[in-house]
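>>> have a look; sequence and predicted model below, questions after that.
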Amino acid sequence: MRIGPSFFDGKPSFQLVYCAFDHYAGDIHMLDEVRRLDDGRYLGIGRTGRSAEE
């Protein structure tokens, strides 16, 4: 877990990084991002990559 720049727009997001775990989600370099919107709702999106850098 970390706070880092969003892959999509560079704004800060809470990120769940799965590559630290011995699990399928880590093998496909899954990363979830969560952000709180101005109206108090939360927005989450996940993505996968070919490498940890993606």
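Arrived safely.

>>> C-alpha only now, for contacts and for neighbours.
Fine.

>>> ok, Arg2 touching Pro12?
No: with contact defined as CA atoms under 8 Å, Arg2 does not reach Pro12; the gap is 10.0 Å.

>>> next, the one to line up against it:
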Amino acid sequence: QVCPGVTPPTGAVKVTPGHSPQDLALARAHGLPLLSVIADDGTLRPPGGGWLQ
């Protein structure tokens, strides 16, 4: 499916396996790593924390 406003189309998609059962299934089907960037105390941790803090 072509997304309006994306020229040229890149084929890139956003996949958020921690927030969507469909995205989790897609990530598992393609062997994508599951990353957790939020620590138990609510702070960001690597790989998401370094440049965002």
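Everything's here; your move. Keep in mind that what you see is a predicted model, and the values were worked out from it rather than measured.

>>> TM-score for the pair, please.
TM-score for the superposed chains, counting by TM-score structural alignment, normalised by the length of structure 2: 0.22, backed by 24 aligned residues with a CA RMSD of 3.2 Å.

>>> who has more neighbours, Arg2 and Pro12 of structure 1?
The residue with more neighbours, out of Arg2 of structure 1 and Pro12, is Pro12; 15 against 11, by other CA atoms under 10 Å.

>>> tell me how many other residues crowd the closest residue to that one other than its chain neighbours.
Nearest residue to Pro12 of structure 1, sequence neighbours excluded (CA to CA, 6 or more residues apart in numbering): Pro5, at 4.6 Å. A count of nearby residues for Pro5 of structure 1, using other CA under 10 Å, gives 14.

>>> elements contacting the one helix or strand Ile45 of structure 1 maps to?
Using DSSP states H and E, Ile45 of structure 1 maps to strand 42-47. On a contact count with 3 or more CA pairs under 8 Å, 6 or more residues apart in numbering; DSSP states H and E, strand 42-47 of structure 1 meets strand 31-36.

>>> ok, residues contacting the strand it packs on?
With CA atoms under 8 Å, 6 or more residues apart in numbering as the test, strand 31-36 of structure 1 has contacts from 6, 12-18, 42-48.
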